[in-house]
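Trainee: Below is the sequence, then the predicted model.
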Amino acid sequence: MDPKQERIRFGNRLRSVRKQRGLTLSVVAERADMTAGALSQIERGRSGVTVETVVRIAGALGVSTGSLFAEEEWTPQPLRKADRAQIAGSEGYVEDILSRRPDVSFEVFEVRYMPGASDAEKPYIHGDSEEFLLILRGRMKLLLDDEEFILEEGDSIELQTSLPHMVTNLYDGESAALWVISPPTSGRNGQGHSS
C-alpha cells in the first residue's frame, strides 16, 4: 500500500477508536506523552508514526496496537504482501502487521531486523499474554528473563509477555521473525515490537 494512503487509513482508524472511547486529542496525547498537535497531524495522515509511537498511543487508548490497523468491516480474503500495514521501529527494524480483524484473540506480526538491530534498547514486558516467536530467516539472540537463547531459521519458542525479553539480529544480513501474541496486549513497559 502507498505510504501516504497507509498514513491516512491509520489516522482515520485512530480517530475512530479515540472517538468511540469518548477521549479528546488532549487526553490521549497526554497519556501517550506527546503533544495534541502531533497526534492531530497523525490523525489527519500528515505525519507518519514509528512502532514506539503506535505503542504509546495504543496504551493511551487501552487497545492493542494491531487494533489500530484493523479493518472495521472485515471479510475473509487474502492479505497481499503489498497491502500490509507497515511501520518502522527506531532501532533498525520494520514491522508488518498481518492481523486485520478488530477485536480478535491474537495478533500476528512479521518483523524484519537489520544487521545488529534489536527490537528494544533493553528487555521489556507487555501485559501477561502468550507469545510465539518463529525465526523465518537469519540468526537471532533472544534475551528472556535471565536466559539467553540463540535461534536460527526455523527455530521457535513460546514465552509469557510478562517476562522481560528482547531480540537482536546476529546475522550479517537481514533477519526476519514471525510473532504471534494471544491475547493482544496494549502498551508495554519498555519498547519493542507492537504486541
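Mentor: Sure thing, it's come through. Since we're looking at a predicted model, the values are computed, not measured. Numbers count the residues shown, from 1 in each chain.

Trainee: Going by C-alpha atoms from here, please, whenever you check contacts or count neighbours.
Mentor: Fine.

Trainee: Give the buried residues for the helix or strand containing Ile8.
Mentor: Assessed by DSSP states H and E, Ile8 sits inside helix 3-20. Of the residues in helix 3-20, Glu6, Arg7, Ile8, Arg9, Phe10, Gly11, Asn12, Arg13, Leu14, Arg15, Val17, Arg18 count as buried by neighbour count, 16 or more other C-alpha atoms under 10 Å.

Trainee: Compile those into TSV and extend it with columns for distance to Ala177.
Mentor: Below are the buried residues of helix 3-20 laid out as TSV (distance: C-alpha to C-alpha, whole Å):
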residue	distance to Ala177
Glu6	23
Arg7	24
Ile8	27
Arg9	25
Phe10	24
Gly11	27
Asn12	29
Arg13	26
Leu14	26
Arg15	30
Val17	29
Arg18	31
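
Trainee: next up, a second structure to put side by side with the first:
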Amino acid sequence: MLSPTLQEGLQRYSIGEKLRALRLRKKVGLVDLGRHTGLSPALLSKIERGKLFPTLPTLLRIALVFSVGLEFFFTDERRRRVVAIVRRGERQRFPEKPNTDDVGFHFECLDFHAVERKLNAYYAEFQPLAPAKVRPHQHVGVEFIYVIHGKLGLRIGDEENVMEKEDSIYFDSNLPHGYWRIGNSRCAALVVTVP
C-alpha cells in the first residue's frame, strides 16, 4: 500500500493517461498490447485508469513496444526532445518475443530516445530457423526492410521471398509476416515500421 504522499506524487506524472493516449494514437488495443508485453489486458487497463502504478520493468516492457524511452512517461510533453541520438552502446538487444527460447530474431531500437516519432527503426539480427517454425506476426501500418548482411527468408501471407545483401522490400504489415536467416552466414537488416 502506498502512502498518500507517494500516491499523490505518482499521480502527478499521469502515467496511465499517457499510456492510454499513446496506445490509442498508435491504434493498439489492450489485447494486442498484452500479447506484445506479456501483460494481461486487465492489468494494462488498471494502469491506464490510474488504479495501479507499474513497476519500472513493467513500464519498460510497455515503452519498448511503442519504441519510446521511460522518460516519455515522466516528462512534460512540451519539454520532450525533438532531436535524439542513440549511440551504439546505448542500444538494448531484445528477442522477438519475451519469455521464449525459440527465437527467430533479435532487434535493437535505433530511435529509442525520440518521442512522438512518425516511424520506428530497428537493427535486426536473424537466427537460423526452419521456415515451418517461423511465427508470423502482423501490425498496423507498413514495413520496410533493407538487408545489410547475409540472406533473409521472408514470408508475407502465403508468399515466400528470398532477400540478399542490399535488397530491400516495402509491404503492408497488416498482412501476417515472418522472417528467418538462410544459411550459416550472419544475417542483419534495417527494419523500419510506420504505423
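Mentor: Done, it's in. The structure displayed is predicted, hence computed values, not measured ones.

Trainee: What's the first helix or strand after the helix holding Ile8 of structure 1?
Mentor: Counting by DSSP H and E, what follows helix 3-20 of structure 1 is helix 25-31.

Trainee: before we move on, the earlier item: next one: the helix holding Ile8 of structure 1 to chain centre, how far?
Mentor: Centroid separation for helix 3-20 of structure 1 versus its chain: 15 Å, with C-alpha atoms, centre = their mean, to the nearest Å.

Trainee: Give me the residues contacting it.
Mentor: Identification of contacts with helix 3-20 of structure 1 by C-alpha atoms under 8 Å, 6 or more residues apart in numbering yields 24-25, 28, 42-48, 61, 68-69, 85.

Trainee: One more pass at 10 Å, please.
Mentor: Contacts to helix 3-20 of structure 1, defined as C-alpha atoms under 10 Å, 6 or more residues apart in numbering, come from residues 1, 21-25, 27-28, 39-49, 54, 57-58, 60-63, 67-72, 83-87.

Trainee: do stretch 25-41 of structure 2 as well
Mentor: Taking C-alpha under 10 Å, 6+ apart as the rule, stretch 25-41 of structure 2 contacts 19-24, 42-45, 47, 58-66, 96-99, 116, 118, 139-141, 194-195.

Trainee: Centroid-nearest residue for structure 2?
Mentor: Closest to where the C-alpha atoms of structure 2 average out (C-alpha atoms, centre = their mean) is Val65, at 3.4 Å.

Trainee: Quick one: map Glu110 of structure 1 onto structure 2.
Mentor: Aligned by TM-score structural alignment, Glu110 of structure 1 pairs with Tyr123 of structure 2.

Trainee: show me what contacts its match?
Mentor: Per C-alpha under 10 Å, 6+ apart, neighbours of Tyr123 of structure 2: 91, 93, 106-110, 145-146, 148, 188-192.

Trainee: Ser168 of structure 2: which of these is nearest?
Mentor: When the contacts of Tyr123 of structure 2 are compared for distance to Ser168 of structure 2 (C-alpha to C-alpha), Tyr146 wins out at 4.3 Å.

Trainee: Any figure for the gap between the spatially closest residue to that closest one that is not a sequence neighbour and Val147 of structure 2?
Mentor: Nearest in space to Tyr146 of structure 2, with sequence neighbours left out and distances taken as C-alpha to C-alpha, 6 or more residues apart in numbering, is Ser168 at 4.3 Å. For Ser168 of structure 2, the distance to Val147 of structure 2 equals 6 Å [C-alpha to C-alpha, to the nearest Å].

Trainee: quick one: common contacting residues for those two?
Mentor: Common neighbours of Ser168 of structure 2 and Val147 (C-alpha under 10 Å, 6+ apart) are Ala189, Leu190, Val191.
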